[in-house]
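[1] got a structure for you, letters missing:
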């Protein structure tokens, strides 16, 4: 059986989004959390689950915009605190809205990649320093998602919110 690059990347995105695999997907990792739990931080040097979700939403949307040509890649940046910040009041409605935003970003990424020809994945990311094919960028985006989903699961376990 043959699996294309697109098949593998769509499988990775599904594993991050809502398809239980080797680690709990995002949908499972945040299921049942209250707004107060999501906003909890150990200290000022750590991120809350809410901040991690905002961060993942930012980067998934950003790379999707690069992929479809809505934005031109400039730099990965220093991953500064601005990508982790949220202004919303800590309440149920805002937390649900934040979760839905990342869910929608995952769906959009999966739909867009599924709709593009396989050849797009072999093209280089324009403006990226060095050679970076789209399949590598999307694969790294999935790894980034898995890393932060692991942090969410770890925070839940630490706090007994399992």
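    Thanks, I have the structure now. The model shown is predicted, which means the values in this text are computed figures rather than measured ones. Residues are numbered from 1 along each chain as shown.
[2] okay, CA-based contacts and neighbour counts for the rest of this
    Fine.
[3] for the spatially most central residue of the chain, pull up the helix or strand it's in.
    By Cα atoms, centre = their mean, the mean C-alpha position of the chain lies nearest to residue 56, the distance being 3.8 Å. Using DSSP states H and E, residue 56 sits in helix 49-68.
[4] hold the first one in mind and look at this next one:
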């Protein structure tokens, strides 16, 4: 919930990307950094991969490198990317709410690491928005 749609100690992903245009999502201050869109692609890749594993669904393929997870390989629009990550995060919440205690205990370390990974990249998104001058302090953590 904290990573998905409710601000807590940090801004949730939904609030971090709310109101971002496709142009803003693609913005980079230089070529060695990732754009917001690239970061969301990366989050979608890893969250879907771990969700599949959590639910016993085989993942179709691996990746050549971690860097490749940032790119929009499916060439989907920014709005479709937002819908995709929102669905993945909603599915995570549902899967966690519906699992038993034993499974939760078995997965607690993996989920903790995934949550830290999400929080790190959400912080990057907020930082990029601040660099662009596209962050409203009312959206969450200052």
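    Received the coordinates, thanks. No experiment lies behind these values; they were computed from the predicted model shown.
[5] how close are the two chains, by TM-score?
    The pair, once superposed, lands on a TM-score of 0.87 when counted by TM-score structural alignment, normalised by the length of structure 2; 133 aligned residues with a Cα RMSD of 2.0 Å.
[6] just to revisit the earlier point, structure 2: matching residues for the helix holding residue 56 of structure 1?
    Counting by TM-score structural alignment, helix 49-68 of structure 1 falls onto residues 36-55 of structure 2.
[7] kindly report the same for stretch 23-34 of structure 1.
    By TM-score structural alignment, stretch 23-34 of structure 1 lines up with residues 10-21 in structure 2.
[8] then stretch 105-115 of structure 1?
    Against structure 2, stretch 105-115 of structure 1 falls on residues 88-98 (TM-score structural alignment).
[9] quick one: contacts of that stretch?
    1, 4, 44, 47-48, 51, 55, 104 (Cα atoms under 8 Å, 6 or more residues apart in numbering).
[10] want to throw the residues you listed into JSON lines with distance to residue 70 of structure 2 and neighbour count?
    Output for these, formatted as JSON lines (distance: Cα to Cα, whole Å; neighbours: other Cα atoms under 10 Å):
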{"residue": "1", "distance to residue 70 of structure 2": "23", "neighbour count": "14"}
{"residue": "4", "distance to residue 70 of structure 2": "19", "neighbour count": "24"}
{"residue": "44", "distance to residue 70 of structure 2": "9", "neighbour count": "22"}
{"residue": "47", "distance to residue 70 of structure 2": "13", "neighbour count": "22"}
{"residue": "48", "distance to residue 70 of structure 2": "14", "neighbour count": "20"}
{"residue": "51", "distance to residue 70 of structure 2": "18", "neighbour count": "21"}
{"residue": "55", "distance to residue 70 of structure 2": "24", "neighbour count": "12"}
{"residue": "104", "distance to residue 70 of structure 2": "29", "neighbour count": "16"}
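[11] helix/strand/coil for the most far-flung residue of structure 2 relative to its centre?
    What lies farthest from the middle of structure 2 is residue 102; by Cα atoms, centre = their mean that is 26.1 Å. Assigned by DSSP: H, G, I helix; E, B strand; the rest coil, the conformation of residue 102 of structure 2 is helix.
[12] quick one on the thing from earlier: mind listing what's buried in the match of stretch 105-115 of structure 1?
    Buried residues in stretch 88-98 of structure 2, counted by 16 or more other Cα atoms under 10 Å: 88-89, 92, 96.
[13] which members of those residues occur in strands, if any?
    In this view, the buried residues of stretch 88-98 of structure 2 have no member that belongs to strands under DSSP state E.
[14] adding distance to residue 71 of structure 2, write those out as a markdown table.
    Converted to a markdown table, these look like this (distance: Cα to Cα, whole Å):
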| residue | distance to residue 71 of structure 2 |
| --- | --- |
| 88 | 17 |
| 89 | 19 |
| 92 | 22 |
| 96 | 28 |
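[15] and the two most separated of the residues you listed?
    88 and 96 (12.2 Å; Cα to Cα).
[16] and the one helix or strand residue 85 of structure 2 maps to, how far from structure 1 on average?
    Under the criterion of DSSP H and E, residue 85 of structure 2 resides in helix 78-97. Compared with structure 1 after fitting, helix 78-97 of structure 2 has a mean deviation of 0.6 Å; criterion: mean Cα distance after the TM-score superposition for structure 1.
[17] what about that helix, distance to the chain center?
    9 Å (Cα atoms, centre = their mean, to the nearest Å).
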